[in-house]
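K.L.:
no sequence on this one, just coordinates:
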């Protein structure tokens, strides 16, 4: 699995125009072969973090070169973000568990 950590800060007043574009990119990403998931968070200090998972580097590459996604990236750099940084990571190990309900009070 390939994980992208995308960290940004918004320009003042950009949120209203950014929202619909971000929603569209969310919808588009879900249609890409090899897409697994993505989630976004906003920290108390205003930093935004989006974590995106793809099955392979090739799947991520296809997302990267998608024309509509490319236009959105350029728009983000030119208009929406005062700061941005992304990191592409390979998952070395993954563990997961879910606590099961026991019915105890």
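P.N.:
Received, thanks. This one's a predicted model, so the numbers in the text were calculated from it and none came from an experiment.
K.L.:
drop to CA atoms for contacts and neighbour counts, all remaining ones
P.N.:
Fine.
K.L.:
longest helix in the protein, by residue count?
P.N.:
Longest helix in the chain, counting residues (DSSP state H): helix 15-30.
K.L.:
Use this one as the comparison:
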């Protein structure tokens, strides 16, 4: 599943979140993930998101116009609650990387 529909003009930032789901119940995870995407979409500086979930593995890349926008999202109260719930209930592990995009290009076959 990909939600990003445009290529943004660099420079901008990408937050790469990779996750491994635990072996327990994932109840409520999908709903929480949808709520976080909707909430992030309304944050100042948010540019878009790409998301792929394959069973227990996931990759989500969100795009932001500045480090400050990423920091504001990191400190958002609802996002903090979701992160803690992920650590406590859903994730076996995850990693997060913040990258500055200085160049991009795309291809789409007609």
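P.N.:
In hand now; what should we look at? Keep in mind it's a predicted model, so treat the numbers as computed, not measured.
K.L.:
follow-up on the earlier one: please work out which residues of structure 2 line up with the longest helix of structure 1.
P.N.:
The alignment of helix 15-30 of structure 1 onto structure 2 (TM-score structural alignment) covers residues 26-41.
K.L.:
Contacts for the matching stretch, please.
P.N.:
Stretch 26-41 of structure 2 has contacts (Cα atoms under 8 Å, 6 or more residues apart in numbering) with 46, 47, 48, 73, 78, 79, 82, 89, 90.
K.L.:
Does the third one touch residue 65 like I think?
P.N.:
Okay, so that is residue 48 of structure 2. No. Under the criterion of Cα atoms under 8 Å, residue 48 of structure 2 makes no contact with residue 65, lying 10.0 Å away.
K.L.:
Near the closest residue to residue 43 of structure 1 other than its chain neighbours, how many other residues are there?
P.N.:
Excluding its sequence neighbours, the residue lying closest to residue 43 of structure 1 (Cα to Cα, 6 or more residues apart in numbering) is residue 49, at 7.9 Å. Using other Cα atoms under 10 Å, residue 49 of structure 1 has 19 other residues around it.
K.L.:
ok, then the element right after the helix or strand containing residue 49 of structure 1?
P.N.:
Secondary structure from DSSP states H and E places residue 49 of structure 1 in strand 48-54. Counting by DSSP H and E, the next helix or strand C-terminal to strand 48-54 of structure 1 is helix 57-64.
K.L.:
which part of structure 2 lines up with that next one?
P.N.:
Under TM-score structural alignment, the match for helix 57-64 of structure 1 is residues 67-74.
K.L.:
quick one: contacts for the most centrally placed residue in structure 1?
P.N.:
What sits nearest the mean C-alpha location of structure 1, by Cα atoms, centre = their mean, is residue 50, with 3.7 Å. Residues counted as contacts of residue 50 of structure 1 (Cα under 8 Å, 6+ apart) are 4, 5, 6, 7, 38, 39, 40, 41.
K.L.:
Would you mind finding the match for the first one in structure 2?
P.N.:
Okay, so that is residue 4 of structure 1. Checking TM-score structural alignment: residue 4 of structure 1 goes with residue 15.
K.L.:
Now for its match: which residues touch it?
P.N.:
With Cα under 8 Å, 6+ apart, residue 15 of structure 2 has these contacts: 61, 62, 63, 64, 96, 97, 98, 99.
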